[in-house]
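>>> Following is a predicted model, sequence given first.
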Amino acid sequence: MTIAKITPSLVKNWPVILAGKERDRFYDPEIRGLSAEVRQGGGVSFRFRYFDERHREQTIGLGRYGDVTVAQVRERAKALRAAVALGQDPAAERRQRRAVPTLASLLEGTVLPQLADQRGAGNHRAYAARIIQAFGKLRLDELKPADITGWRVGMVKAGLANATVNRHTAFLRMAYNKAIEQGLYSGTNPAKSPGALPEGNREQYLTVIQVKALVRALDLEPNRDAACAILLLLLTGARRNEVTQARWEDVDFDLYLLTVQRSKSGRRHHIPLSPPAVQLLRRQHLRTGHGEHVFPGRAPGKPITSLRGSWDRARRAAGLPDDFVLHSLRHTYASCLVNRGRSLAEIAAVLGHSQLSTTRRYAHHAPARLVSTATLAAETWGLLPTMEQCYDTN
């Protein structure tokens, strides 16, 4: 081992490497662990070597001469020597920093696969795509709260609703929490408390006149499967996926029940059907009952995937507000039942609200009163006793 103080003069006037030797290395006598190395063909690189608390040798590269100066190398080596003396492990800390995943690798490799079987997986992918577009190349410890603030402002300026922006932020916060829980990241969560943007009241309701206008518009909609799926949403107050993914094996015409094997809460839910809803389903069964799904999609063996086009056409034809969304049919249905004096417990059972779990057994048995409750909306809108607007099977 050759010992010599590492100086600019030594580096510039490196002794000739003897024939047969691949490299020469000099160790600095003043800064223990600092060395300089030259290889055949030229070029000097610097290293710092130390032993960690478990007496394992660790080496940290300090760069090549020309990229760094000798003075910079010596100052860096002194700082590392002091850190080691204080019980730190600079090499382990460097490895830990390098192991921190990027936002893209965390979302694509960890978060999305773990959420793939959960409801809302499509929304999760959409949130992840927007996050990756903005921050995908950053490592988790590089994203700052100020970056998230600017990102949220940009989404609002791009026309996204405050509620949508809040969902993106919540998804990002959840992703960081998963990284921390699984030991992929040990820092703070930059999305921990950015504050929720104020959300407008999306619980819009249709009047009786508007409901009848919507039914007439759906009667003229060329996509009959989509039109009847929307009508069933109106008549049951069900969630969109509960209708679009319904299977004939889950429809009980005798008990007036549509069973949702896995609702939003993750539990089985039984939707009581009013006579118009049953009639609509009977007509649909006559037309498409040979398949597995109540509302078949374009792909063989798959359910309908989107109601957007039919909904937009019917909404415009009915003269409904541009911001009236499909999910608000559920609010319209619930508000009608409330206005007719039904109890919140009964309505919760009809709609499948899990927080009133004591009422769930009534929905399972579909007692006459719940069927009557489910019928009130159609009765109010003058859609009893028939539902000819759905379509003619002839």
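Perfect, I can see it now.

>>> Every contact and neighbour count from this point should use C-alpha atoms.
Fine.

>>> Thr305: neighbour count?
For Thr305, the neighbour count with other CA atoms under 10 Å is 15.

>>> Just to be sure, it is in a strand?
No. Under DSSP: H, G, I helix; E, B strand; the rest coil, Thr305 sits outside any strand and is assigned coil.

>>> if I look at it, how far off is Pro275?
According to CA to CA, to the nearest Å, Thr305 stands 26 Å off from Pro275.

>>> Kindly report the same for Leu344.
Applying CA to CA to Leu344 and Pro275 gives a distance of 22 Å.

>>> And Ala317, by the same measure?
For Ala317, the distance to Pro275 - CA to CA - is 26 Å.

>>> out of the two, which sits in the more crowded spot?
Under the neighbour definition other CA under 10 Å, Ala317 and Pro275 were set side by side, and Pro275 has more, 23 against 16.

>>> Quick check: closest non-adjacent residue to that one.
For Pro275, ignoring the flanking residues on the chain, the nearest one in space by CA to CA, 6 or more residues apart in numbering is Thr375 at 6.9 Å.

>>> A further structure is provided below for comparison with the first:
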Amino acid sequence: MKMRLTDLSVKKLKSPTSGQVTHWDEVTPGFGIRCSTKSKSYVVMYGERRLLKTLGRYPALSLAEARKRAKLFMATEASLETPNQEYDFEDLVEVYLEDCRLRLRGNTLQGYSLYLKQVKLSGRISQITQGEILRAIERYTKSPSSQNYAFTTLKVFFNWAVKRQHLTSNPLSVLGRPHKSQSRERVLCDEELKLLLRYTLMHQGDRFHDIVSLLIMTGQRRGEIADLQWSEVETDTLVFSRNRTKNKRAHTVPLGSQAIELLHYIDGGEVHVFGTALSDVPFSGWSRAQRRLVKETGLAHFTLHDLRRTFATNQARLGTPIHVTEKLLNHISGTISGVAAVYNRHSYLDEMRAAVAAHDEYLTDLLAT
């Protein structure tokens, strides 16, 4: 069904009683909006096999932005029509990042963009050698960890270029990361955790300190807490949709009394808003804020992910069954996996609430000593 898509016409589209109906735009060929019984999603059709790609849901994604994404996506896919077209490295990076914007989370895209533009390479993509790439990584990145991240980012990029037939082979395909990663085992002891939590609670209203406090209390991932929306905060739970979690699984997290009290404090006035309406403005300056926190507390170096490991360790100390801890952490692999994961649909929400209550009591006693 073809029609001229406008903001008003999209708004007036009615949901079908069953199935799906797609309305194709008369202005932008291949672009349309698919209406189901519960939602409306912008789509684009591409390729000889007339494949469909979902661009985003209405009204979270505006018509103008969806149309722009559709044009960019079709322009990217059109490059498959000319597989031998030569690109300069910088130009192909821009095409790649536009493609990434359509399918990757913001944090991932930000990391890719950082390293692809930080490591300076130039010239025809097919003429760049393995040696040039490795020398550029060593020259433009400082720490072993950032060299590893840059290497992985470029390896993924060159794989994409091969898939799009801009290259015949990936110059980094046979190589591993420059530096062997060491698995981290840092767990904060009670005294360290008490000192850290007292410090962050004493500085309520500072966004980074509030993030750290919630990480200690909930054990969730950094990005999930940093990008928290008020719509995800219910009375005594956090509810994350599948597009907000690392493993693409919806996740419900019970909250202890301290986390609830902190969120009420954050929401208590304009001065103490967590970001702007929680996360309208992405948090930046992680490394600088982390270094300042370590310096001001006098603690030995730790990462924010160590707080998640500490949360899991303390749950074990409190006697929480491992499968309940994994539910709290939203882990896919673990004690409930394979066939058991398929047939076991129990949410364990009551068990999770009990575990969170025990952890909340543990933190209360810790702060009181």
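Good, I have the coordinates. Quantities reported herein were computed from a predicted structural model and do not represent experimental measurements.

>>> The residue nearest to Pro275 of the first structure contacts Val278, correct?
No. Contact criterion CA atoms under 8 Å: Thr375 of the first structure and Val278 do not qualify, at 10.5 Å.

>>> follow-up on the earlier one: with the second structure overlaid, how far apart is the host helix or strand of the residue nearest to Pro275 of the first structure on average?
Using DSSP states H and E, Thr375 of the first structure maps to helix 368-380. Helix 368-380 of the first structure differs from its equivalent in the second structure by a mean of 2.6 Å after superposition (mean CA distance after the TM-score superposition for the first structure).

>>> Give me the residue at the spatial middle of the first structure.
Nearest to the mean C-alpha position of the first structure, by CA atoms, centre = their mean, lies His124 at 2.4 Å.

>>> Now which residue in the second structure aligns to it?
Matched by TM-score structural alignment, His124 of the first structure corresponds to Tyr112 in the second structure.

>>> same thing with Ser354 of the first structure?
In the second structure, Ser354 of the first structure lands on Ile332 (TM-score structural alignment).

>>> so what's that match closest to, chain neighbours aside?
Asn247 (7.3 Å).

>>> how far away is that neighbour from Gly334 of the second structure?
Distance from Asn247 of the second structure to Gly334 of the second structure, by CA to CA: 13 Å.

>>> Check Gln220 of the second structure too.
17 Å.

>>> Look at those two and report which has more neighbours.
Remark: of Gln220 of the second structure and Gly334, Gln220 carries more neighbours, 21 against 12, as counted by other CA under 10 Å.

>>> For Pro254 of the second structure, what is the corresponding residue in the first structure?
In the first structure, Pro254 of the second structure lands on Pro272 (TM-score structural alignment).

>>> Is its match in contact with Ala348, as I believe?
No. Pro272 of the first structure is beyond contact range of Ala348, at 11.8 Å (criterion: CA under 8 Å).

>>> When those two are compared, which one has more neighbours?
Between Pro272 of the first structure and Ala348, counted using other CA under 10 Å, the more crowded position is Pro272 (32 against 18).

>>> and the more buried one, what does it touch?
Residues in contact with Pro272 of the first structure (CA atoms under 8 Å, 6 or more residues apart in numbering) are Thr236, Tyr256, Leu257, Leu258, Val350, Ala363, Ala366, Leu370, Val371, Ala374.

>>> Dump the residues you listed into TSV; add distance to Val84 of the first structure as well.
Formatted as TSV, those follow (distance: CA to CA, whole Å):
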residue	distance to Val84 of the first structure
Thr236	69
Tyr256	74
Leu257	71
Leu258	68
Val350	66
Ala363	67
Ala366	72
Leu370	72
Val371	75
Ala374	72
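
>>> Can you flag which of those residues belong to strands?
Judged by DSSP state E, the contacts of Pro272 of the first structure include Leu257, Leu258 as members of strands.

>>> any idea which helix or strand comes after the helix ranked longest in the first structure?
In the first structure, taking DSSP state H as the definition, the longest helix is helix 162-181. Using DSSP H and E, the helix or strand that follows helix 162-181 of the first structure in sequence is helix 208-219.

>>> what's that following helix packed up against?
Here helix 208-219 of the first structure touches helix 224-236, helix 308-317, going by 3 or more CA pairs under 8 Å, 6 or more residues apart in numbering; DSSP states H and E.

>>> Output the residue interval of the second structure matched by the longest one.
Pointing back at helix 224-236 of the first structure there. Residue span in the second structure matched to helix 224-236 of the first structure, by TM-score structural alignment: 206-218.

>>> Once you drop chain neighbours, what's closest to the match of His124 of the first structure?
Thr153 (5.9 Å).

>>> Can you give me the end-to-end span of stretch 131-143 of the first structure?
Stretch 131-143 of the first structure has an end-to-end distance of 11 Å (CA to CA).

>>> Show me what counts as buried in that stretch.
Ile131, Ile132, Phe135, Gly136, Leu138, Arg139, Leu140, Asp141, Leu143 (16 or more other CA atoms under 10 Å).

>>> got the buried residues for the longest helix of the first structure?
Buried residues in helix 162-181 of the first structure, counting neighbours by 16+ other CA under 10 Å, are found at 162-163, 165-166, 168-179.

>>> Next: stretch 368-381 of the first structure.
Leu370, Val371, Ser372, Thr373, Ala374, Thr375, Leu376, Ala377, Ala378, Trp381.

>>> Could you report the distance from Arg39 of the first structure to Pro101 of the first structure?
34 Å.

>>> Need the counterpart of Leu34 of the first structure in the second structure.
Match for Leu34 of the first structure (TM-score structural alignment): no aligned residue.
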